[in-house]
Structures are given as C-alpha cells and as structure tokens.
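Novice: Structure of the sequence below:
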Amino acid sequence: MFLNSRDLVDEAKDYHLMPERRPHLLAFKTRPRCCTSIAGLIYAVGGLNSAGDSLNVVEVFDPIANRWEKCQPMTTARSRVGVAVVNGLLYAIGGYDGQSRLSTVEVYNPETDSWTKVGSMNSKRSAMGTVVLDGQIYVCGGYDGNCSLNSVETYSPETDKWTVVTPMSSNRSAAGVTVFEGRIYVSGGHDGLQIFNTMEYYNHHTATWHPVASMLNKRCRHGAASLGSKMFICGGYDGSAFLSVAEVYNSMADQWYLITPMNTRRSRVSLVANCGRLYAVGGYDGQSNLNSVEMYDPETNRWTFMAPMVCHEGGVGVGCIPLLTI
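Specialist: Have a look, this model is predicted:
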C-alpha cells in the first residue's frame, strides 16, 4: 500500500509535534540518517606524543586529498579529550593535561582558525564519551581522577550551560559512545575493576537508559561510530590484549556480528564516519602510540591505510566538520 502526500505530512507532523512518541515512529521515513555523500574534514585534537605527554596540538585531514595539515593549537593541553561538532564549530571538552582532569571546554572556529573558551562542565572528566543529539552535546561517564563515572551532562550551545541528566546504569570510563537511530548508545568501558561487553542506550525524550545486546568482545578504549543503518565498534583493550577486532550492530535483530579486523591493534582509538566510510585514527598497540590511520569501506569490508597524522602519536579526540558548513 502506498501513502499519499497527506499521509506523509501527517506522519511528519506527529514526529515533530509529539517528540515523546518518536521512539514508536522510527520508520524509514523518520529514522535519523547521516548523509553519506557529503565529505567532511576530520580534526584530530590533543592526545599524546611519543613520550606520553598531553598535547594541545590540532591537525586536520582532507580525505579527498589524503593529507593532514596543522591548525591553531588549543589553549590547553588535553589527552583523552571529548570532541563534538555543532553547527560547524568543534568543541574540545575536558580531558587530562598531564597533571589533572579537566572540566574546561573550548570551541574551535575553522573560519577564523581560533579557539574560544566556553562554559565548563559540572564535573572534571577524561576518557568520557561525547556525542551530539538534536543540537545538544552529551558527555557520558569518564574518569575524574578518583573513580569511573556514571554521570551524564548535556550542553546547550545557545545558553552556554551544562545540565546533569539521568546517569547510566553502570560506571563507565573509556566506553564507546555514538548516536544511532536517534538514541545515545554506550558500549563497553570499565569501572576500575572490570571491563564490560555490555551496552545501554539513552532515550533523551524519556530521560531513561535501556540495556540491549552485549558486544561479542569485552573492551574499553575502543572506537564507536554509526554509519547508515548500522553501528560499528573497533579496537580497544580487553584486559589482556590490545585489539584489532571490529564488530557491527544490527538493531533490528539486536545482535552483533564480526567484520574484517583492522590491520593494526589499536587501543585509545578514535572512530569517525565520513562520506560513507569509517576512519580509525591513532591509538596504542601495546608498545607505542600510533599516528597511523585506517579507512573502512563497508561495501568491500576492507580496511586501507591512509596518510598518517603529522603532529600526533595517538590518543587523540576526533571530530568531523562537513565541508558545506565551513
């Protein structure tokens, strides 16, 4: 049966005027989707050098030219930093400066190549998950210098204010966090005692967390990203080995499946989607910090090495700014 234009308009009105019903309206027409045809510039922020020192260095990758270039550095050195992109601006959130965990936040404007400080989080944290949903930044979990956290905060760029929302069901540091099908998914991580394979998602309309199928492998310090109708995770550390293993999650079946592993074992890896592909940036292989980058093509199920970073040795935060917003 085909829907006429009036039916489509009515569905669209229901979706926008009754946000509390959106979880029940996730048909193909209303499911949030990423544009896989628009290329973006990938920014690597902070991280570590070969000696393990925190950096304020920033560089940008052009995937079409396969080239990295240096940008204006941050005002503060930050490793294990959270990164988010809203309206063409890149936010560097929290992290570790080599002495203490940070609550401070600064924002980068690519048009002026400059950084500006904005409102600080309520809690100091590094190794947290950072995502953007409906124009708001969310930070989930992390480590405050004493313990792993289950707390979650959201930031409004319009008001420059952070607000504490419902905490996760588990304390999670170094978890993989991504937005998928209009919800925030948090996978793995550790609480200081054990490493998890569990996953939960946050419904921001009801402010509730819900468990879903666990990953095939327990892991922390892994990369997570959504691309099209699937969610991907790669790399990390399982307590005894540094991982190259990658998995994909199918929400319809609520199941995980293995895909081709990366060419390199990567803990503290950042994963970002861009132009229909995934980029695994940096990390640590158990012996040294990495400046290498791999690209995953879901159509061929293959990982390919790209140009390495020029200013970093792993542990970076990564964000992608679409070219149309610059």
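
Novice: When you work out contacts or count neighbours from here on, use the C-alpha atoms and nothing else.
Specialist: Noted.

Novice: Residue 139: what's its closest spatial neighbour, skipping adjacent residues?
Specialist: Sequence neighbours aside, residue 130 is the residue nearest to residue 139 in space, at 4.6 Å (criterion: Cα to Cα, 6 or more residues apart in numbering).

Novice: To check against the first, give me the structure of this:
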Amino acid sequence: MRRDEFLKTMAALAAAGALPISARAAGTNIKMMIPANPGGGWDTTGRALGKALTESKAADSVTYENKGGAAGALGLAQFVNGSKGDPNAMMVMGAVMLGGIITGKPPVDLSTCTPIARLTSEYNVFVLPANSPLKTMADVIAQLKKDPGSVKWGGGSRGSTEHIAAAMIAQKVGVDPSKINYVAFRGGGEATAAILGGNVTVGGSGYSEFSEYIATGKMKAIAVTSGKRLDGVAVPTLKEQGIDVEIGNWRGVYGAPGITAAQRKALTDLVLAAVKDKSWTEALAKNSWTPALLSGAAFDKFVDDDFASLRATMVKSGMV
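Specialist: The predicted structure follows:
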C-alpha cells in the first residue's frame, strides 16, 4: 500500500473510532462531563478516571466540566444536547442519576446516551455533627418517631441513595416515609458544609466523602448501609442496630448519544485500559471504593434492572 493510501485508511479508521488504542492514544482528547458540583463522589470519580486515562496513556488529555443540580439532570441535559455523535465525550453517572430521573422526570432521556462501564460501588455512611445532642442512630430514630419533621436529613440530590435510605429507615421503624424532612444539596461540598455547620440533624453520603471528618472527630459516624461492616471501619451497620436496610451506590460512565458501535467499543477499551493503571488502583484504596467493573451488554442489562429495582423501592417507601 502506498503511503498516501495508508494515511487515508488510517484517517478513515480514526473517524470511525476503529483504531486500536495504541494508534489513537496520542490524539485522544477526552471531554468529561461531571453532572455535579466539585467535591462529591461523581467529581472524585471523574477526575480519578481522567488521571488514569492519561497516566495509562489511553488518552492524551482529559478536560472536565462540572454542571451540578437535579441529581445530575442538568449535566445530563447539557451532555445530551451538546455532545451528540462525539466519540471522545464521556459523562460520569450512577445510581443517584437513576433515582433522580425516577423522582424528577427530566425532559432528557438517559437512554439516548451510550452505556460504557460501571466502575465502582460504595456504601453510604450516616453521620451527626460533632456538637449534636444526639449521639447514636437510636437517638435519631427516637426523635424521628417523636416528630419526623424535626429530623433534618442532609445529603445528595432528591432520589440519591442516601435519600432512599432515609425513606427506607423511616418505613422500617414505623414512620411514614413521606414525612421525612430531607434537605437535598447539589454536591458533596455543600452537604459537608451543612453538616459541619450543624445545619442538618443527620447527614449521609459515601464513606469516602466523610472519612477525613470522621477521623478528626468533626463528624460522628452512626451507621453504614452495607450488609456487613466495611473493612477497617468501626461503624455499625443499620442491620446490626435492628433496622433492616441495606443499599449501595454505584458509579459509572456513559458515552454521547449517536456514536457508532465501533466508537462505543473504542471508548470502552480506553476505560478498560485506564482501570488497570496504578493510579486507579490507588484511587480505589484511598476512597474506599469497591471495584465493580461491568461493560457491554451486561452493563446495559444492569442499568435496566437497577432502574426497575430502584423504582420499586421508591414506590414502596412512598417517594414516588
């Protein structure tokens, strides 16, 4: 093959997203949509993945855009409308976005985007401000039963896993879940500030987001939503305390609407290469994330099944 024919062939393959990683790496500039404000789980996940993409040389560069609000619906809308057909665009998402779609019914549809991979799973921790007169989850439940509205639950957007967990807790202890006083924040930074300032009664989020404040005594951890205690974490589960609630949070990435099957595979290959990098392994350990890698048709099915499961839970808990 003549050189000019070779270059034309390579250009055509690049346009179709069909080049192997080694041939594309130097020219791959990923645009990462993070549909949340800085400081939360999606932001941390997106930036950790971006670092792994560049350090593994799966991508040449990664740029980030934060667009928080409405459980990710604002960022999702911007991604859907601004990234159609872009083979280098990715968006962080997860269980929180599914819950937000169920409760908020946004005008944009996640199904128009392209599933790439589930990355991690994480359980929530409930905490009290350090100066709270309440000391345990039992104290919170007693106050909840006495006056549901007096207990301010602070966490992520409406439909987040901590919101669902709060409603499930209320239901399990005999309180009408529709009466819980849930204060939604647009990002982990806002929720953390509210808890540290004593502006909510009890806060919830992924353990990694609160771990440094728990370690320094600025927050008191009173329960985790896992089935058993987290490794190296001396915080009792809800089940240990007689509250039959277990719920986890997962995070992943989607590609833009309208990309081809070849472009989806190429983007998936980039992600699969990145999660083998040392920097990603370090991020898992640092943030207490559980690896939960899933891609292709298995990830498609997982999202569909989780949508149905979350909807059933939220209807049962009186949230929908």
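
Novice: Any chance you could compute the TM-score here?
Specialist: Superposed pair, TM-score by TM-score structural alignment, normalised by the length of structure 2: 0.27. Supporting alignment: 151 aligned residues with a Cα RMSD of 6.6 Å.

Novice: before we move on, back to that, can you name the residues that contact the residue nearest to residue 139 of structure 1?
Specialist: 82, 83, 84, 137, 138, 139, 140, 177, 178 (Cα atoms under 8 Å, 6 or more residues apart in numbering).

Novice: And for the first one, the neighbour number?
Specialist: Translated: residue 82 of structure 1. 29 (other Cα atoms under 10 Å).

Novice: Same question for residue 203 of structure 1.
Specialist: Neighbours of residue 203 of structure 1 using other Cα under 10 Å come to 16.

Novice: One more: residue 305 of structure 2?
Specialist: Around residue 305 of structure 2 there are 12 residues (other Cα under 10 Å).

Novice: Show me which positions of the helix ranked longest in structure 2 end up buried.
Specialist: Taking DSSP state H as the criterion, structure 2 has its longest helix at helix 296-316. Across helix 296-316 of structure 2, burial judged by 16 or more other Cα atoms under 10 Å covers 299, 300, 303, 307, 310, 311, 313, 314.

Novice: Kindly reformat the residues you listed as a markdown table and extend each row with distance to residue 61 of structure 2.
Specialist: Formatted as a markdown table, the buried residues of helix 296-316 of structure 2 follow (distance: Cα to Cα, whole Å):
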| residue | distance to residue 61 of structure 2 |
| --- | --- |
| 299 | 26 |
| 300 | 27 |
| 303 | 28 |
| 307 | 33 |
| 310 | 35 |
| 311 | 38 |
| 313 | 40 |
| 314 | 39 |
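
Novice: Out of the residues you listed, flag the one nearest to residue 291 of structure 2.
Specialist: residue 299 (14.1 Å; Cα to Cα).

Novice: isn't there a helix covering residue 15 of structure 1?
Specialist: Yes - under DSSP: H, G, I helix; E, B strand; the rest coil, residue 15 of structure 1 falls within a helix.

Novice: What's the separation between it and residue 255 of structure 1?
Specialist: Using Cα to Cα, to the nearest Å, one obtains 27 Å as the distance from residue 15 of structure 1 to residue 255 of structure 1.

Novice: In contact with the closest residue to residue 156 of structure 1 other than its chain neighbours, which residues are there?
Specialist: Using Cα to Cα, 6+ apart and skipping residues adjacent in sequence, the residue nearest residue 156 of structure 1 is residue 136, 5.3 Å away. Neighbouring residues of residue 136 of structure 1 by Cα under 8 Å, 6+ apart: 86, 154, 155, 156, 157.

Novice: Among those residues, which ones are in strands?
Specialist: Secondary structure from DSSP state E places 86, 154, 155, 156 of the contacts of residue 136 of structure 1 in strands.

Novice: between those, which is nearest residue 246 of structure 1?
Specialist: Nearest to residue 246 of structure 1 among these: residue 86, at 27.7 Å, using Cα to Cα.

Novice: Could you tell me how many residues sit around that closest one?
Specialist: Per other Cα under 10 Å, the neighbour tally for residue 86 of structure 1 reads 19.

Novice: wouldn't it be in contact with residue 132 here?
Specialist: Yes - the pair residue 86 of structure 1 / residue 132 is scored as a contact, 7.2 Å apart, by Cα atoms under 8 Å.

Novice: Make TSV out of the ones in strands among the contacts of residue 136 of structure 1 and add distance to residue 271 of structure 1.
Specialist: As requested, these are exported to TSV (distance: Cα to Cα, whole Å):
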residue	distance to residue 271 of structure 1
86	18
154	21
155	22
156	24
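
Novice: Just the closest of the residues you listed to residue 270 of structure 1, please.
Specialist: Once Cα to Cα is applied, the member of those that ends up nearest residue 270 of structure 1 is residue 86, at 18.2 Å.

Novice: residues of the helix or strand containing residue 7 of structure 1 that come out buried?
Specialist: Assigned by DSSP states H and E, residue 7 of structure 1 belongs to helix 5-17. Buried residues in helix 5-17 of structure 1, counted by 16+ other Cα under 10 Å: 11, 15.

Novice: Could I get the full set of strands for the stretch 101-250 of structure 2?
Specialist: For the stretch 101-250 of structure 2, the strands defined by DSSP state E, counting those that start in this stretch cover 114-129, 152-155, 181-184, 202-206, 219-224, 248-255.

Novice: Would you tell me which one of those strands is buried the most?
Specialist: strand 202-206 (a mean of 28; mean count of other Cα atoms under 10 Å).

Novice: Report the angle between that strand and strand 248-255.
Specialist: 50 degrees (axes from the mean of the first three to the mean of the last three Cα atoms, to 10 degrees).

Novice: relative to strand 114-129, how tilted is strand 202-206 of structure 2?
Specialist: 150 degrees.
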